[in-house]
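In: sequence and predicted structure are below.
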Amino acid sequence: MTAPVPAVDFGRRYVGFESRRFAGRAPLRTVLVCVALVLVILGAGLASLTIGAYEVSFDAVLRAIVDPASDPNTRQVVFDWRLPRVLFAMLCGAALALSGGIFQSITRNPLGSPDIIGFGIGAQFGVTLVMIVLNLNTYMFKAAGALVGGLLTALIVYALATKGGTSAFRLIIVGIGVSAGLGSLTSWILISVSVEKAMMAATWGAGSIASLGFDQLVPAATVFACILLLTVPLNRRLPVLEMGDDAAIALGINAGRTRFVAVVLGVALIALVTAAAGPISFIALAAPQISQRLTRSNTPMGIFPAMLTGAALVVVSDAAAQLLMVPVGVVTVSVGGLYLAWLLAAQYARRA
């Protein structure tokens, strides 16, 4: 009697798709994680639509969404007042997570997020200058200030960190120092102006999406879509770059150009969120790492799982912020601080 042939494990299971123009495959676990994250976003988003001064039940929210003939007051509350906030939460979370994945892939370190290495603080400092010093408070001016501030900060950090060779650890340490210096300059500006301006900047600096509507959502979503299209090629190039510049060059990738484009796009994503909602901290740090662990990937640069993880984190955090009646930035800082402490402890234990 012939013995049964043992099953061979070829690694991950994949789901393939094929059409006349496109063909590809994706890991089954990644697909299931993405589906679960979409369900979390939908559930938290629908729950968020019921929260507010005007009480709307869950059934009323569903009727307002699917039935155009339902109560017009409820539809106005759901669609005009609350839906933009949920969509903005999704946009901010996706943009921050994608930016964090880019920088963590470049530095090859889970601490190499724009929150830690100072690029987010640089964008915040640029917006503070535009709002307080130049008295320009429109979205376009704040976006320009955030982009310039973030790029100049990135230039300073890289110039200081690459003396004598490139090191991810040196980049993070220099970034923390530059971030502290910019934070001090921001505080100095706030105590040097009138109370009204300082309060306005402090309210914005807490990170809130409560007052945002479709007027801000449409241009922000358009810019995000353009940046996302430019970022898609990095989904394959940055994981190769993580193996080292020599390996990347051997595989036909221009390491310097790829890294420069990645930094510009990552800072642009941070600037997009900072100009609209203020600094929403620690999402860029946590979302790529959570996504990487959920999908069991070997890189934080997984575009769609990371973006869905970031969107889920911000939507859930914003729902909690509405219940607690605080800005969403307060919730993300509180939860992110605990995550950062755990991450530092895990890094130390691994080295020990």
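Out: Sure, I can see it.
In: hey, let's count contacts and neighbours off CA atoms from now on
Out: Noted.
In: need the contact list for the residue sitting nearest the centre point of the chain.
Out: Centroid-nearest residue in the chain: residue 96, 1.1 Å away (criterion: Cα atoms, centre = their mean). Residue 96 is in contact with 269, 270, 273, 283, 284, 307, 310, counting by Cα atoms under 8 Å, 6 or more residues apart in numbering.
In: how about these in JSON lines, adding secondary structure, neighbour count and distance to residue 51?
Out: What follows is those, written out as JSON lines (DSSP: H, G, I helix; E, B strand; the rest coil; neighbours: other Cα atoms under 10 Å; distance: Cα to Cα, whole Å):
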{"residue": "269", "secondary structure": "helix", "neighbour count": "26", "distance to residue 51": "29"}
{"residue": "270", "secondary structure": "helix", "neighbour count": "33", "distance to residue 51": "28"}
{"residue": "273", "secondary structure": "helix", "neighbour count": "28", "distance to residue 51": "23"}
{"residue": "283", "secondary structure": "helix", "neighbour count": "30", "distance to residue 51": "23"}
{"residue": "284", "secondary structure": "helix", "neighbour count": "32", "distance to residue 51": "26"}
{"residue": "307", "secondary structure": "helix", "neighbour count": "29", "distance to residue 51": "25"}
{"residue": "310", "secondary structure": "helix", "neighbour count": "33", "distance to residue 51": "21"}
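In: second structure follows, compare the two:
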Amino acid sequence: MTTSSRPRRPADVDVAAEPVDGGRAVAVPTSRRTLRPADDRWSIRFDPRTVVVGLGLSALLLMLTAALIATGDRAFTLAEVASLVTGQGGPPGGEFVVRILRLPRALTAVLVGVALGVAGAVLQSVSRNALGSPDVVGFSSGAATGAVVQIVLFGGSAAAIAGGALLGALVASAIVYAAAYRNGMLGGRLVVVGVAVSALLAACNQYLVVRAEITEAHRAMVWLAGSLTARTWDHVWLVLPAVALLVPAAILLGRRLALLEMGEDLAVALGVPSARTRLLLLVIAVGLTATATAAAGPIAFVALAAPHLARALTRSADGVLLTSGLTGAVLLVCADLLGQRLFAPAPVPVGLITGVLGGGYLVVLLMRARGGASR
């Protein structure tokens, strides 16, 4: 969804200019609808399919989150969950189980999923590469390395681990950006350099774990698996500000991002400061990735798969950032629900579930790409 302060033509179907052979531009109708008030001072463009998909994902996310809170060693009805969450009372001991143990975990899963989904969509658009995601280009590995250094070398608290993850993500992203940036462009180099940096950081993480004492090594390995176990309100307050500030910032830059996807020359011709816009978007992606990793550890493949699924569902470039965030939240909550319920009474960390599912998705994605290239 985009807003504009300029008057719009009184048409129900928007018209977009697309370049064709010879550099000319032609008007192409799109499926966007236009809402205009009587005085015609502003307008809102939206794609009906994107709105429907967003509402559907929101409803699905609400149901999955309610199921995550309601089920477990002690089960609750949905009515009891709603009553306990809103503070209206419920079964004895239910407030502790729901509001102290399960609700923070569920909200952390939702916020981390939103952060990873938006970060993945931003990086795929900036790099113009289907494999551009934080866990592929090294941002998640940088955050993981910063956290492991805190755990192994300093035995840091939760706040220190979060700070280490943020610092590690910033350093890794700076290295990737500096190595990939050439003549004002990033392109596919971002992914290639990111894969190399990610491999180096993964080796560094393994070295730190091997040299650590058994207690710190176990703590680091549990964290590196990616887990939502024992998440508290402190983790919620860690991710919430980043999502509340950075996701709207990414959406505000969404129009520039869409133009960058169409090509460097076209974006510059339309007045987009490409280098500055890319840098701002990368900072947003790094911030979202770092806070998500600090809260839940490195969660694999959510940031990669969510934008692809969002585009397949909406079949539109409009609202892909917000839809990717909702898709990421649905994927992570669903993975946590599967990890807890299918493997009870010994739940599996959510990072392992997303790794298995995401690995299969990546194989399918690469096979489709190879099939398309062979035709």
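Out: Right, received. Where do you want to start? What you see is a predicted model, and the numbers here were worked out from it, not measured in a lab.
In: quick revisit: what lines up with the residue nearest to the centre of structure 1 in structure 2?
Out: Aligning on TM-score structural alignment places residue 96 of structure 1 opposite residue 116 in structure 2.
In: aligned counterpart of residue 146 of structure 2 in structure 1, please.
Out: Using TM-score structural alignment, the equivalent of residue 146 of structure 2 in structure 1 is residue 126.
In: okay, now its match: neighbour count?
Out: 29 (other Cα atoms under 10 Å).
In: same deal with residue 163 of structure 1?
Out: 10.
In: wasn't it part of a helix?
Out: No. The assignment for residue 163 of structure 1 is coil, going by DSSP: H, G, I helix; E, B strand; the rest coil, so no helix is present there.
In: show me the contacts for it.
Out: So residue 163 of structure 1 contacts nothing (Cα under 8 Å, 6+ apart).
In: tell me how far it lies from residue 226 of structure 1.
Out: Applying Cα to Cα, to the nearest Å, the value for residue 163 of structure 1 to residue 226 of structure 1 is 34 Å.
In: quick check, the residue nearest to the centre of structure 1 in a helix?
Out: Yes. With three-state DSSP as the criterion, residue 96 of structure 1 is part of a helix.
In: gap between the match of residue 146 of structure 2 and residue 149 of structure 1?
Out: 4 Å.
In: do the same with residue 267 of structure 1
Out: From residue 267 of structure 1 to residue 149 of structure 1 the distance is 9 Å (Cα to Cα).
In: cool, and residue 196 of structure 1?
Out: Relative to residue 149 of structure 1, residue 196 of structure 1 is positioned 24 Å away (Cα to Cα).
In: more neighbours: which of the two?
Out: Ranked by neighbour count (other Cα under 10 Å), residue 196 of structure 1 and residue 149 place residue 149 first, with 25 against 9.
In: helix, strand or coil: sort out that one for me.
Out: helix.
In: correct me, but it touches residue 129?
Out: No. Using Cα atoms under 8 Å, residue 149 of structure 1 is not in contact with residue 129, being 9.3 Å away.
In: the aligned partner of residue 182 of structure 1 in structure 2 sits in which helix or strand?
Out: Superposed on structure 2 with TM-score structural alignment, residue 182 of structure 1 falls opposite residue 201. Using DSSP states H and E, the element containing residue 201 of structure 2 is helix 189-211.
In: quick one, helices of the stretch 151-300 of structure 1?
Out: 168-191, 195-205, 214-231, 234-241, 245-250, 255-277, 283-295 (DSSP state H, counting those that start in this stretch).
In: would you turn those into CSV with distance to residue 344 of structure 1?
Out: Putting the helices of the stretch 151-300 of structure 1 into CSV (distance: least, Cα to Cα, whole Å) gives the following:
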stretch, distance to residue 344 of structure 1
helix 168-191, 13
helix 195-205, 26
helix 214-231, 29
helix 234-241, 23
helix 245-250, 27
helix 255-277, 23
helix 283-295, 12
